[in-house]
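A.B. asks: Next come a sequence and a model predicted from it.
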Amino acid sequence: MPTHVIIDRLEVPATATAPALLLRPWEEADAAPLAELYRDEALRRFLSHSIPDEAGALDWIAQQRRGREAGDRFAFAVVERAHAGTADQADRPAGPAGVREHLAGHAVLKNVAPGSPRAEVGYWTAAHARGRGVAPRALASLTAWAFATFAAQGLTRLELVHRADNTASCRVALKCAYELTGTLPAAPPAHPLDGHVHTRTRITGAGPRSA
């Protein structure tokens, strides 16, 4: 179990072409939209698990909560945030202060262990949000947060693994300074193709802001 308070809401500023992002823990209210996102064939192609319906989404969200409570897995829903009146957000209900939120992806830090220098990161982006820099911005924020939060536990190295044919994920990794450092052999049926291993070592500088 973690012995210190861990920030669990990370803000990523808007860009000239894309709204701000919020990385926060998954909630039960996300189950229905999450199940809808998993209908995307392109997304399912590169994931090793499936979420067939809302009940499956609730189970998955509960697993993420247990991982956070155990202190070895920190999963974040990646949410796009824009003020009411933004053109591409017009059909989404506004929350506090007129901010509209829309589920755009997932980012996770996993295999965290006290004294271990290594952990792993992962991510995916919803079909409707691709092309807006969601994945690289979320990964950059997650990376800074992970090193800032777990440096005292000895974390110095983050690894990112994706299927060799997932060229989009490879581009995101390289853009976020995760160097391609190796390959993993295929292990059917769960992993039918070889995998790429990307690595990034601890960085310095300010971490992400808390929300």
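C.D. replies: Okay, I see it. Residues are numbered from 1 along each chain as shown.
A.B. asks: use CA for all of it now, contacts and neighbours both
C.D. replies: Will do.
A.B. asks: which residue sits closest to Phe147 in space, ignoring its chain neighbours?
C.D. replies: Arg202 (6.0 Å; Cα to Cα, 6 or more residues apart in numbering).
A.B. asks: try this one side by side with the last:
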Amino acid sequence: MERITARLTAPATPSAPALVLRPWEPADAPALLALRGDDALRRWTSLTVEDEGGAASWVREQRRGWETGERFAFAVAEEGAPPVGHVVLKGPAPGAPSAEVGYWTAARARGRAIAPRALEALTEWAFAVFAADGLARLELVHQTDNEASCAVARKCRYELTGLLPAEPPAFPRDGHVHVRTREA
């Protein structure tokens, strides 16, 4: 996929440095493993990394998504630092008008506007890269009781459009569906 850029940036703010968004690399596995005790990640995401092998496997899965074009996962970091977050575009397909986005941040990164800046960079990239293939709508789904994700979605102009019923075990609670459409 030669037209797909694998490195994005989110500009600095008066209170936070610029962010680099890039594909996950094998060298990121230790930083990922360090997040295994983050209760919020365990509650709100499907990230389950218990050991070095699991972290390496998770990184390989993200890289496989790039190879197949089924999902584009980016590690989110401040320049020169280990990843503190993750954003992903899932399911962009030629002729498909919509795809899904997702994100998470490590505890040490929360409250620093990392998630909204990374999500905004991913959103702009997705619409720029996949518009010619018909992408016009991005969906963001989170559990209804995840107020922080709801706030990030709103900040990035993803409008709340619906409610999804729980589908255990993958989705144990009801979910909000937020949508952002490409500006003409």
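C.D. replies: All right, it came through fine. Because the structure is a prediction, the values reported are computed rather than measured.
A.B. asks: circling back to that earlier point, so what does the residue nearest to Phe147 of the first structure match up with in the second structure?
C.D. replies: Mapped onto the second structure by TM-score structural alignment, Arg202 of the first structure lines up with Arg182.
A.B. asks: neighbours around its match, how many?
C.D. replies: 14 (other Cα atoms under 10 Å).
A.B. asks: Check Arg24 of the first structure too.
C.D. replies: Other residues close to Arg24 of the first structure by other Cα under 10 Å number 20.
A.B. asks: quick one: the residue mapped onto it from the second structure from Ala151 of the second structure, how far?
C.D. replies: By TM-score structural alignment, Arg24 of the first structure lines up with Arg22 in the second structure. Distance, Arg22 of the second structure to Ala151 of the second structure, by Cα to Cα, to the nearest Å: 24 Å.
A.B. asks: And the strands in the second structure, which stretches?
C.D. replies: Taking DSSP state E to define them, one finds strands in the second structure at 8-10, 19-23, 71-78, 85-90, 98-105, 137-143, 159-164, 175-181.
A.B. asks: residue range for the first one in the first structure?
C.D. replies: The aligned range for strand 8-10 of the second structure in the first structure is 10-12, by TM-score structural alignment.
A.B. asks: contacts for the matching stretch?
C.D. replies: Ala20, Leu21, Leu22, Leu23, Arg24, Arg137, Ala138, Ser141, Pro208, Arg209, Ser210, Ala211 (Cα atoms under 8 Å, 6 or more residues apart in numbering).
A.B. asks: out of the residues you listed, who's nearest Ile7 of the first structure?
C.D. replies: Ranked by distance to Ile7 of the first structure (Cα to Cα), the contacts of stretch 10-12 of the first structure are led by Ser210 at 6.4 Å.
A.B. asks: Relative to Leu43 of the first structure, how far out is that closest one?
C.D. replies: From Ser210 of the first structure to Leu43 of the first structure the distance is 29 Å (Cα to Cα).
A.B. asks: swap in Val99 of the first structure?
C.D. replies: With Cα to Cα as the criterion, Val99 of the first structure and Leu43 of the first structure are 27 Å apart.
A.B. asks: do Arg66 of the first structure as well
C.D. replies: 24 Å.
A.B. asks: again with Thr143 of the first structure
C.D. replies: 22 Å.
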